[in-house]
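Asker: Provide a 3D model corresponding to the input given below.
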Amino acid sequence: MSAQQPCVLLVEDEGVQREVLTYNLDAEGFRVVSAETGDEALLLVAEESPDLVLLDWMLPNVSGIEICRRIKADPESRHIPIIMLSARSDEDDRVRGLETGADDYVVKPYSVIELMARVRTQLRRSRPTTMGERLSFQDIILDSGEHRVFRDGRALHLGPTEFRLLSTLMERPGRVWTREQLLDRVWGRDIYVDSRTIDVHVGRLRKALMTNGGVNPIRTVRGTGYALG
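Answerer: Predicted coordinates for the structure are as follows:
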């Protein structure tokens, strides 16, 4: 599994719909985790920290609208884009879904091709490096399509791990990433790596970024992790 493979949480209680969407998301190159209930979805949001949530409105026990509200109310998960799936097509329902915090609202029955396009659009906003975008922070430019990094116009030579680490930090400058979150994002969940390993690679990344005398842009948050800027 690629450590940069975006994770999509699919919350759908209908088995056939879940299988169809899982198949298409997997074909698009996404890692899919699924839930059949709202309570299960909230647990997976905390455990998996998905990059996007596909959320059905009509769920047993707790509605998708309530799950959306809870995800967006939590500072740890409010940044995760949510696409609401619903058979409710009235304008009032669309407005309610969006005002609750959904980033997009798709009415059933929908075109799977169009839905995949909407998923890619949301991920370009939340995880631009996985979609081949170019990022910039101060005098640092990261081109994920060409796998190159420049600082003050000069090319930097980064190893693959340091490149993935920098791309993660540049996705949300200022955000504090814990070591566990960085390990999950950079190495992936299928590989065991000691959390202290992240300190070694952050040190290598800092050294590369300061090769030509630039200021160290990576901030250490004692007892927590690291942030860019």
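Asker: from now on I want contacts and neighbour counts done on CA atoms only, so please keep to that.
Answerer: Fine.
Asker: nearest the geometric middle of this structure, what residue?
Answerer: Asp51 (2.6 Å; CA atoms, centre = their mean).
Asker: what residues are up against the closest residue to it other than its chain neighbours?
Answerer: Nearest in space to Asp51, with sequence neighbours left out and distances taken as CA to CA, 6 or more residues apart in numbering, is Cys7 at 5.3 Å. Applying CA atoms under 8 Å, 6 or more residues apart in numbering to Cys7 gives the contacts 30-33, 50-52.
Asker: export those to a markdown table and tack on secondary structure?
Answerer: Formatted as a markdown table, those follow (DSSP: H, G, I helix; E, B strand; the rest coil):
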| residue | secondary structure |
| --- | --- |
| Phe30 | coil |
| Arg31 | strand |
| Val32 | strand |
| Val33 | strand |
| Pro50 | coil |
| Asp51 | coil |
| Leu52 | strand |
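Asker: derive a PyMOL selection command for the buried subset of these.
Answerer: In PyMOL syntax, the buried subset of those is picked out as below (16 or more other CA atoms under 10 Å):
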select buried, resi 30+31+32+33+50+51+52
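Asker: Proceed likewise with the subsequent sequence, for comparison:
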Amino acid sequence: MNNKNLDHEILKLIEAQPEISEREIASRLSVSEELVKTRIANLKDTRQKILIMGDGSNALSVKATLEAENYNVVEIPGGFSSLEAVTAEKPDLVLLDTGLADPEGFKICKQLRTSSRYWWIPVMVLSEKGEVKNRIEAFESGVDDYVTTPFNPVELRVRVGMILKRTYF
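Answerer: Below you'll find the model as predicted:
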């Protein structure tokens, strides 16, 4: 059995019986207990990670909407952060909740686009400003998508899903 299948079988057993021991898992799968311990140690959260940064008031509802779709959502509250947050979290998507199309959000986007390590990470802006000039400014700074608030949860889920699909498949 390859590691992927073994991991799947281990997870199935754990989901069915959360209190199951590593020894019992090994016995049921006819593998060594050491191998089970190693595979469990190597299992990690494989959900796609979305980093929400910004000063907007939508973070809580955005987080709930995306977590309902089984994304791993990390919020950096209290305004914009530097690339340190991106370095620490290694997100699959950065969502800038800019409130009023804050120029700091576009600055972060430009930093990502000029970074040799993070240029590929997609960026979505969530903003109260829906005027064409605001959207143009966002897209010129390297934003991949722009959603105005109040947002439709279904639309947000679809847009996030499509960005991640284009980036990773």
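Asker: quick one on the thing from earlier: ok, of the contacts of Cys7 of the first structure, which one's closest to Met84 of the first structure?
Answerer: For the contacts of Cys7 of the first structure, the closest approach to Met84 of the first structure (CA to CA) belongs to Leu52, at 10.9 Å.
Asker: I figured the closest one hits Arg124, correct?
Answerer: No. Between Leu52 of the first structure and Arg124 there is no contact under CA atoms under 8 Å: 10.9 Å.
Asker: just the strands in the second structure please.
Answerer: 49-54, 72-76, 93-99, 123-127, 145-148 (DSSP state E).
Asker: quick one: closest of those to Val154 of the second structure.
Answerer: Nearest to Val154 of the second structure, of all those, is strand 145-148, at 12.0 Å by CA to CA.
Asker: could you give the residue range in the first structure aligned to the closest one?
Answerer: Mapped onto the first structure using TM-score structural alignment, strand 145-148 of the second structure spans residues 104-107.
Asker: need the contact list for whatever residue of the first structure lines up with Val74 of the second structure.
Answerer: Mapped onto the first structure by TM-score structural alignment, Val74 of the second structure lines up with Val33. Shown in contact with Val33 of the first structure (CA under 8 Å, 6+ apart): 7-10, 44.
Asker: and the longest helix seen in the second structure against the first structure, how far off on average?
Answerer: If you go by DSSP state H, the second structure has its longest helix at helix 153-168. With the two structures superposed, helix 153-168 of the second structure lies on average 0.7 Å from its match in the first structure, counting by mean CA distance after the TM-score superposition for the first structure.
Asker: quick one: that helix to strand 49-54, angle?
Answerer: Interaxial angle, helix 153-168 of the second structure versus strand 49-54 (axes from the mean of the first three to the mean of the last three CA atoms, to 10 degrees): 120 degrees.
Asker: ok, now how distant is Leu55 of the first structure from Arg204 of the first structure?
Answerer: 40 Å (CA to CA, to the nearest Å).
Asker: neighbour count winner among those two?
Answerer: Leu55 (28 against 16; other CA atoms under 10 Å).
Asker: the more buried one matches what in the second structure?
Answerer: Here Leu55 of the first structure is matched to Leu96 in the second structure, going by TM-score structural alignment.
Asker: before we move on, back to that, which of the contacts of Val33 of the first structure map to contacts in the second structure?
Answerer: Contacts conserved in the second structure for the contacts of Val33 of the first structure, using both residues aligned by TM-score structural alignment, their matches' CA atoms under 8 Å: 7-10.
Asker: distance of the counterpart of Ser116 of the second structure in the first structure from Glu40 of the first structure?
Answerer: In the first structure, the residue matched to Ser116 of the second structure (TM-score structural alignment) is Pro75. Going from Pro75 of the first structure to Glu40 of the first structure by CA to CA gives 19 Å.
Asker: from the neighbour counts alone, determine which of those two ranks first.
Answerer: Glu40 (12 against 8).
Asker: picking that back up, post-alignment, the match of strand 145-148 of the second structure versus the second structure, mean distance?
Answerer: Compared with the second structure, stretch 104-107 of the first structure is 0.9 Å away on average (mean CA distance after the TM-score superposition for the first structure).
Asker: what comes up buried for that stretch?
Answerer: Buried positions in stretch 104-107 of the first structure, judged by neighbour count with 16+ other CA under 10 Å: 104-106.
Asker: nearest to Asp92 of the first structure, of these?
Answerer: For those, the residue nearest Asp92 of the first structure by CA to CA is Tyr105; the value is 12.0 Å.
Asker: is it true that that closest one touches Gly97?
Answerer: Yes. At 7.0 Å, Tyr105 of the first structure and Gly97 qualify as touching, with contact defined as CA under 8 Å.
Asker: touching both of the two, which residues are there?
Answerer: Met84.
Asker: in the second structure, which spans are helices?
Answerer: 3-16, 22-29, 33-42, 59-67, 83-89, 103-114, 132-140, 153-168.
Asker: dump those into JSON lines; add mean neighbour count as well.
Answerer: Shown next, in JSON lines, are those (neighbours: other CA atoms under 10 Å):
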{"stretch": "helix 3-16", "mean neighbour count": "14"}
{"stretch": "helix 22-29", "mean neighbour count": "16"}
{"stretch": "helix 33-42", "mean neighbour count": "14"}
{"stretch": "helix 59-67", "mean neighbour count": "17"}
{"stretch": "helix 83-89", "mean neighbour count": "13"}
{"stretch": "helix 103-114", "mean neighbour count": "19"}
{"stretch": "helix 132-140", "mean neighbour count": "15"}
{"stretch": "helix 153-168", "mean neighbour count": "13"}
